[in-house]
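1. just need the structure, nothing else, for what follows:
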Amino acid sequence: MAKSVAGPEIEKLIQLLAKLPGLGPRSARRAALHLVKRREQLLSPLTAAMAEARDKIGVCSTCGNIDSRDPCTICTDHSRDQSTVVVVEDVADLWALERAKALNAAYHVLGGVLSPLEGVGPEDLTIRQLIDRVEAGGVKELVIAVNATVEGQTTAHYIMDRLEGLDVKVTRLAHGVPVGGELDYLDEGTLAAAMRSRTTL
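-> Okay, the predicted model is just below:
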């Protein structure tokens, strides 16, 4: 095993950075070195921002978004159609839809998808809270915007079963050919979904 040439403080920084998604040991070493070299411009402000995030940012008790307010900025925005709730797997999906400015609606973050193989059941997600929101009234449409994976579709079907008998319209994102996509480069599952979701011109 190679002996470390850095002190324990640097090694600890590298190990923590390596735990971030998308950063392996090599990328973490480069990031740590860059931060230390630019401690005044980067490391000090980053440390302050992380401490502020730790102290002020939490999870919205209504939708599951992260914000410094509870309820969050989206849930308290009266210009949004609060009767339409977009159901997503993760906060990152919520942010992606917000960047696309596709729908000015409310959200509900599930916190993942059902996955028996990984031991994730309904009680591990916020499905009960979603049903409670619908039962409380005011929600007219749920847009199921989960990923088009087996687990995502299983989760969508489970939610639809739990909503049976409730007065709410349930829709889902269309799946199929992306804008600018060429048929020859698409996989069979995407093509089949596009064909099933065909619309009138």
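2. only C-alpha atoms for contact and neighbour calcs from this point on.
-> Noted.
3. tell me where this structure has strands.
-> 58-59, 66-67, 81-88, 105-109, 141-144, 169-172 (DSSP state E).
4. Arg99 is nearest to which of the ones you listed?
-> strand 105-109 (13.0 Å; Cα to Cα).
5. now the closest one and strand 81-88, what's the angle there?
-> 30 degrees (axes from the mean of the first three to the mean of the last three Cα atoms, to 10 degrees).
6. how about strand 105-109, which residues are buried there?
-> Ala105, Ala106, Tyr107, His108, Val109 (16 or more other Cα atoms under 10 Å).
7. so which pair among those is furthest apart in space?
-> Ala105 and Val109 (13.2 Å).
8. how about the helices of this protein, start to end?
-> For the chain, applying DSSP state H gives helices covering 8-17, 25-37, 44-56, 91-100, 127-135, 150-162, 188-196.
9. quick one: closest of those helices to Ser83.
-> Judging those by Cα to Cα, what sits closest to Ser83 is helix 127-135, at 9.6 Å.
10. contact partners of that closest one?
-> Where contact means Cα atoms under 8 Å, 6 or more residues apart in numbering, the residues beyond helix 127-135 that reach it are His108, Leu110, Pro122, Val139, Ile159, Arg162, Leu163, Leu166, Val168.
11. now render those residues as JSON lines, adding distance to Thr84.
-> Compiled in JSON lines, the contacts of helix 127-135 are given as follows (distance: Cα to Cα, whole Å):
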{"residue": "His108", "distance to Thr84": "10"}
{"residue": "Leu110", "distance to Thr84": "16"}
{"residue": "Pro122", "distance to Thr84": "22"}
{"residue": "Val139", "distance to Thr84": "6"}
{"residue": "Ile159", "distance to Thr84": "16"}
{"residue": "Arg162", "distance to Thr84": "18"}
{"residue": "Leu163", "distance to Thr84": "15"}
{"residue": "Leu166", "distance to Thr84": "15"}
{"residue": "Val168", "distance to Thr84": "10"}
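12. run this one through as well so I can compare:
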Amino acid sequence: MDAPGNIERLVELMARLPGLGPRSARRAVLHMLKKRGQVMAPLAQVLAEVAASARDCAICGNIGDADICPICRDERRANGEICVVENVADLWAMERGGAFRGRYHVLGGTLSALDSIGPEELRIPKLVQRVGDESAREVILALNATVDGQTTAHYIADVLGAAVKVTSLAQGVPIGGELDYLDDGTIGAALRARRGI
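-> Reported below is the predicted structural model:
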């Protein structure tokens, strides 16, 4: 039996979210309906508030509720290091780890000839400007180890040239990983990135 119109529409919209298919979306909607006061009403209110207040940081591209995000406002993080990431989810993942204490730059994607995404469609020109304006001493490329990610990394390194030190995250065997379960590319990258003990 199908749900009434508005409820079915809510299920359809929820199913568009990453990680939720139609069945998971239906379960989530039924749970929210069961707990309207504790879950659905507060969720609807917060969704409306975020929709009205969320904006991209004018400096780095992070998402927040002000024109300049807290990371860019924090003067302690103005240490000359800029970590370049593909999207905001990658920035948030880096922040969860707590290891990086500099500033970020969100590209908004990667170069892709097939999708007609060139440097101007991304925030690469803004990165080049920031490197000069902030007198950056290192740009860390934290891009995905995909063909498009590596193409983008090489392009950025070429554009920045000798103006700044350009590094990338190490790639290879994850902590707790077993060699038997890794693909050949990961093992090769780990071997090339080896270092002394």
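13. hmm, back to that, neighbour-wise, which one of the contacts of helix 127-135 of structure 1 leads?
-> Most neighbours among the contacts of helix 127-135 of structure 1, by other Cα atoms under 10 Å: His108, with 28 neighbours.
14. ok, the aligned residue in structure 2 for that one to Arg192 of structure 2 distance?
-> Structural alignment (TM-score structural alignment) places His108 of structure 1 against His105 in structure 2. Distance of His105 of structure 2 to Arg192 of structure 2, given as Cα to Cα, to the nearest Å: 27 Å.
15. can you check Asn62 of structure 2 too?
-> 33 Å.
16. which position in structure 1 aligns with Glu75 of structure 2?
-> Per TM-score structural alignment, Glu75 of structure 2 is aligned with His78.
17. nearest the middle, which residue of structure 1 would you pick?
-> Residue closest to the average C-alpha location in structure 1 (Cα atoms, centre = their mean): Asp90, at 2.2 Å.
18. in structure 2, what residue corresponds to that residue?
-> So Asp90 of structure 1 corresponds to Asn87, using TM-score structural alignment.
19. so its match sits against Leu107, correct?
-> Yes: between Asn87 of structure 2 and Leu107 a contact is recorded at 6.3 Å, counting by Cα atoms under 8 Å.
20. sorry, back to before: now, among the buried residues of strand 105-109 of structure 1, which is nearest to Pro45 of structure 1?
-> Val109 (30.1 Å).
21. so what's the closest one up against?
-> Cys63, Gly64, Asn65, Val87, Val88, Glu89, Asp90, Val91, Leu94, Thr126.
22. just the buried subset of those residues, please.
-> Counted by 16+ other Cα under 10 Å, the contacts of Val109 of structure 1 give Cys63, Gly64, Asn65, Val87, Val88, Glu89, Asp90, Val91, Leu94, Thr126 as buried.
23. quick check: the two most widely separated of these?
-> Leu94 and Thr126 (14.9 Å).
24. counterpart of Gln38 of structure 2 over in structure 1?
-> So Gln38 of structure 2 corresponds to Gln41, using TM-score structural alignment.
25. can you tell me how far that match is from Arg54 of structure 1?
-> Taking Cα to Cα, one finds Gln41 of structure 1 at 21 Å from Arg54 of structure 1.
26. now Leu16 of structure 1
-> 16 Å.
27. between these two, which one's more packed in?
-> Leu16 (13 against 10).
28. that one -> structure 2?
-> Leu16 of structure 1 maps onto Leu13 in structure 2, by TM-score structural alignment.
29. ok, now Thr155 of structure 1?
-> Here Thr155 of structure 1 is matched to Thr152 in structure 2, going by TM-score structural alignment.
30. now do the same contact list for its match.
-> Thr110, Leu111.
31. roughly how far apart are it and Gly64 of structure 2?
-> Counting by Cα to Cα - Thr152 of structure 2 and Gly64 of structure 2 are separated by 26 Å.
32. kindly report the same for Asp74 of structure 2.
-> 14 Å.
33. one step back: reformat the strands of structure 1 as JSON lines; add distance to Arg29 of structure 1.
-> Below are the strands of structure 1 laid out as JSON lines (distance: least, Cα to Cα, whole Å):
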{"stretch": "strand 58-59", "distance to Arg29 of structure 1": "29"}
{"stretch": "strand 66-67", "distance to Arg29 of structure 1": "29"}
{"stretch": "strand 81-88", "distance to Arg29 of structure 1": "34"}
{"stretch": "strand 105-109", "distance to Arg29 of structure 1": "33"}
{"stretch": "strand 141-144", "distance to Arg29 of structure 1": "40"}
{"stretch": "strand 169-172", "distance to Arg29 of structure 1": "42"}
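34. which of those strands is buried the deepest?
-> Here the criterion is mean neighbour count by mean count of other Cα atoms under 10 Å, and of the strands of structure 1 the winner is strand 105-109, at a mean of 24.
35. that one vs structure 2, average distance?
-> Taking mean Cα distance after the TM-score superposition for structure 1, the mean distance separating strand 105-109 of structure 1 from the aligned residues in structure 2 is 0.4 Å.
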